[in-house]
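Participant: I'd like to go over a predicted model; first the sequence, then the structure.
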Amino acid sequence: MFLKRILLGVAMKIVAADSAAAVLNERFEPLKIVATAAVLVEPPYREASAQIGEPVFANVENGHQVIVHELELCRALLKTYRADVVHLDVSLGAASVETLSPIQFSGMKISRKARSSLLKILPKIRKISGEITRNYEIQVLAIGKESIPVRIAELTAGAYAVLYVTKQAIDESKPLLLGLPSKCSLKIAENRAVLHSLIPAEHDLSGSAEDKENVLSKAQIVETPNPRARGFRALKITPT
């Protein structure tokens, strides 16, 4: 089915997911991964045409566990929207997730820590990928950051994170630091948090989230470079 659509020249619709942004301590060290988003991306592949976002607030040390949730959100999005392929934020040369095996990892250029983390989640992501393939006749590819839809998912997750952490700052009546995804900047427009890519070749890519609870108007948000991580920016979010 997937190959037939390519050969027929049909515009490819891609579902992708990623988790992004981190609550930082006063030393700008990441503590918790804030949000996960799944997106449907269609030509011209600049932003999501449909999306789901959820807070995760996962400990950074257990960050690999969010990959399972990313795939679950992809599955949820596919219940409503048709796609031709799923891109997962795992960099394994665009291998099919359903057919991955521990033996394959030994021949891949990945760190021992990454290999150990993947082995822990492999049964779950293979199971979900198999369900997606059977139900929707599409592949789940471990393509990672090479994918533009994954980048859009990252920006979208970051936009949701701005809303979630702003609400947390308001609820707790204290300022919080939020680390944004790599090479992006926040703009607030039309009651939305919008993250625009700062990478020159991605100048037209963005991810956004609607501020349904109107939290952005209740806080002062100041963006600065992250002094601990070149290429990253941070937000100081202070309730007003």
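Facilitator: Perfect, I can see it now.
Participant: When you work out contacts or count neighbours from here on, use the C-alpha atoms and nothing else.
Facilitator: Noted.
Participant: show me the residues around the residue nearest to G207 when sequence neighbours are not counted that make contact.
Facilitator: Leaving out its chain neighbours, the residue that sits closest to G207 by Cα to Cα, 6 or more residues apart in numbering is T156, at 3.9 Å. For T156, the contacting residues are 37, 39, 53, 194-195, 206-209, by Cα atoms under 8 Å, 6 or more residues apart in numbering.
Participant: all helices of this structure, in order?
Facilitator: 2-7, 66-78, 102-105, 112-136, 148-172 (DSSP state H).
Participant: between those helices, which gets nearest to H87?
Facilitator: H87 lies closest to helix 148-172 among those, at 6.6 Å (Cα to Cα).
Participant: What are the buried residues along that closest one?
Facilitator: Across helix 148-172, burial judged by 16 or more other Cα atoms under 10 Å covers 148-170.
Participant: Could you do stretch 123-138 as well?
Facilitator: For stretch 123-138, the neighbour count (16+ other Cα under 10 Å) marks 124-126, 128-130, 132-133, 136, 138 as buried.
Participant: Can you add distance to L88 and give those residues back as a markdown table?
Facilitator: As requested, the buried residues of stretch 123-138 are arranged in a markdown table below (distance: Cα to Cα, whole Å):
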| residue | distance to L88 |
| --- | --- |
| K124 | 14 |
| I125 | 10 |
| R126 | 12 |
| I128 | 12 |
| S129 | 10 |
| G130 | 14 |
| I132 | 13 |
| T133 | 14 |
| Y136 | 16 |
| I138 | 13 |
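Participant: quick revisit: same list, the helices of the chain, but as JSON lines with distance to Q220 please.
Facilitator: Below are the helices of the chain laid out as JSON lines (distance: least, Cα to Cα, whole Å):
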{"stretch": "helix 2-7", "distance to Q220": "47"}
{"stretch": "helix 66-78", "distance to Q220": "29"}
{"stretch": "helix 102-105", "distance to Q220": "46"}
{"stretch": "helix 112-136", "distance to Q220": "38"}
{"stretch": "helix 148-172", "distance to Q220": "9"}
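Participant: And here is the other one:
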Amino acid sequence: MNGPGRDGTDTDGLPTNTARTDHAPTDLAAAGARLAALGLSPGSSGNLSVRQGDRLFVTPTGADLAHLAPDALSVLDLDGTHLDGPKPSKEHPLHTAFYRRDPAARAVIHLHSRYAAAASCLPPWSERSAIPPLTPYFVMRVGQTPLLPYAPPGDARQAEDMERLPFPVRAVLLQNHGPVVSGTSLASALEAAIEVEEVSALLLALGERPARLLSTAEATALAARHGSCWTPGADPVPEQASARADFTDRRP
């Protein structure tokens, strides 16, 4: 089983802070093309956004990430009001929810990538992270990634569930759906999206084999050093049934 290569983290000169450039639409189109080239955006799946000041550039509904036109992106404000351009992706509330939760976020990426989507169909490793700390790179570039309970694509409950999380995150897995990641730059969001797919491939390759995981101390130290999120105290979920009950009962 092969996930995307580690060289996928090379973001090919994308700016490290899209809030300081006038090229956000062009950068977003380049990011979409890169994700498509890596095989992480089949068909017209997935959506991206970048924040520039108090406005968001968002991929339109039904857009093919391989062929985004910089002058044909949707423009929204931080409340999700459509200001200009074509109709935005129906999943844009997930993007605005990330920006509201984290003022440092400058980009959000949602994919239906194969291995991460498969991981989203499994019971979560723990309440705070569906994926265990298998590698330092996952902890450094992504951090804890909780599983949000299933809702149809575009359902407002997805954003509501994400905003209600009582611990910090920069990534989530939507149950039976796929990953959503944020970053303090478009480049870091790309790295995180690629790393989620890579670690998901490792998780599936390991299957039921016993694996050595990073300890809580190792993971929290890495997260603190690299500015990601890994909070202690989340024990693994022992049974699929209890995991499903926990995530079903969380909604009011």
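Facilitator: In hand now; what should we look at? Keep in mind that this is a model prediction, so the values were computed, not measured.
Participant: Can you give me the TM-score here?
Facilitator: Here the TM-score for the pair of chains, by TM-score structural alignment, normalised by the length of the first structure, is 0.26; 98 aligned residues with a Cα RMSD of 5.5 Å.
Participant: quick one, what contacts R101 of the second structure?
Facilitator: Going by Cα under 8 Å, 6+ apart, R101 of the second structure touches E163.
Participant: right, and the helix or strand after the one helix or strand T96 of the second structure maps to?
Facilitator: In this assignment (DSSP states H and E), T96 of the second structure forms part of helix 92-101. Next along the chain after helix 92-101 of the second structure, taking DSSP H and E as the criterion, comes strand 107-110.
Participant: Quick check: buried residues in the helix or strand containing L28 of the second structure?
Facilitator: If you go by DSSP H and E, L28 of the second structure is part of helix 24-37. Residues 24-36 are the ones in helix 24-37 of the second structure that count as buried (16+ other Cα under 10 Å).
Participant: Would you mind identifying the next helix or strand past the helix or strand where V139 of the second structure lies?
Facilitator: If you go by DSSP H and E, V139 of the second structure is part of helix 136-141. Using DSSP H and E, the helix or strand that follows helix 136-141 of the second structure in sequence is strand 147-148.
Participant: Show me what secondary structure element comes after that next one.
Facilitator: Next helix or strand after strand 147-148 of the second structure toward the C-terminus (DSSP H and E): helix 156-163.
Participant: Which residues in that next one does the neighbour count mark as buried?
Facilitator: Buried residues in helix 156-163 of the second structure, counted by 16+ other Cα under 10 Å: 157-159, 161-163.
Participant: most residues in a single helix of the second structure, which one?
Facilitator: The second structure, longest helix under DSSP H: helix 186-206.
Participant: Quick one: name whatever helix or strand follows that one.
Facilitator: Per DSSP H and E, the first helix or strand lying C-terminal to helix 186-206 of the second structure is helix 216-226.
Participant: Tell me the buried residues in the helix or strand following that following helix?
Facilitator: Counting by DSSP H and E, the next helix or strand C-terminal to helix 216-226 of the second structure is helix 240-249. Residues 243, 247 are the ones in helix 240-249 of the second structure that count as buried (16+ other Cα under 10 Å).
Participant: which residue packs closest to Q51 of the first structure, ignoring adjacent ones?
Facilitator: Once flanking residues are discounted, Q51 of the first structure sits nearest to V39: 4.3 Å by Cα to Cα, 6+ apart.
Participant: Then R115 of the first structure?
Facilitator: Nearest-residue entry for R115 of the first structure: F105, 6.7 Å, with adjacent residues in sequence omitted and distances by Cα to Cα, 6+ apart.
Participant: and that neighbour, how many neighbours?
Facilitator: 18 (other Cα atoms under 10 Å).
Participant: from memory it sits against K113, does it?
Facilitator: No. F105 of the first structure is beyond contact range of K113, at 11.8 Å (criterion: Cα atoms under 8 Å).
Participant: any shared contact partners between the two?
Facilitator: By Cα under 8 Å, 6+ apart, no residue touches both F105 of the first structure and K113.
Participant: In three-state terms, label L83 of the second structure for me.
Facilitator: Secondary structure, DSSP: H, G, I helix; E, B strand; the rest coil: L83 of the second structure is strand.
Participant: With S49 of the first structure as the reference, name the closest of the helices of the first structure.
Facilitator: When the helices of the first structure are compared by Cα to Cα, helix 148-172 sits nearest S49 of the first structure, at 10.6 Å.
Participant: between the closest one and helix 66-78, how big is the angle?
Facilitator: Relative orientation of helix 148-172 of the first structure versus helix 66-78 (axes from the mean of the first three to the mean of the last three Cα atoms, to 10 degrees): 100 degrees.
Participant: would a markdown table of the buried residues of helix 156-163 of the second structure with distance to V139 of the second structure be doable?
Facilitator: Output for the buried residues of helix 156-163 of the second structure, formatted as a markdown table (distance: Cα to Cα, whole Å):
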| residue | distance to V139 of the second structure |
| --- | --- |
| R157 | 27 |
| Q158 | 24 |
| A159 | 23 |
| D161 | 22 |
| M162 | 19 |
| E163 | 21 |
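Participant: just these now: which is nearest A217 of the second structure?
Facilitator: M162 (25.8 Å).
Participant: ok, the closest one - contacts?
Facilitator: Counting by Cα under 8 Å, 6+ apart, M162 of the second structure makes contact with 94, 97-98, 148, 172.
Participant: how near is it to V180 of the second structure?
Facilitator: Between M162 of the second structure and V180 of the second structure the distance is 10 Å, computed by Cα to Cα, to the nearest Å.
Participant: Buried residues, stretch 187-207 of the second structure. List them.
Facilitator: Within stretch 187-207 of the second structure, the residues scored as buried using 16+ other Cα under 10 Å are 187-203.
Participant: what residues are up against H69 of the first structure?
Facilitator: Contact analysis of H69 of the first structure by Cα under 8 Å, 6+ apart lists T36.
Participant: Could you do E154 of the first structure as well?
Facilitator: E154 of the first structure sits next to 17-20, 37, 181, 207 when contact means Cα under 8 Å, 6+ apart.
Participant: what's the most distant pair in these?
Facilitator: Most distant of the contacts of E154 of the first structure, by Cα to Cα, are A17 and P181, 13.9 Å apart.
Participant: Looking at the two, which is more packed in?
Facilitator: Each of A17 of the first structure and P181 has its neighbours counted (other Cα under 10 Å); A17 has more, 32 against 24.
Participant: give me the number of residues near T216 of the second structure?
Facilitator: 16.
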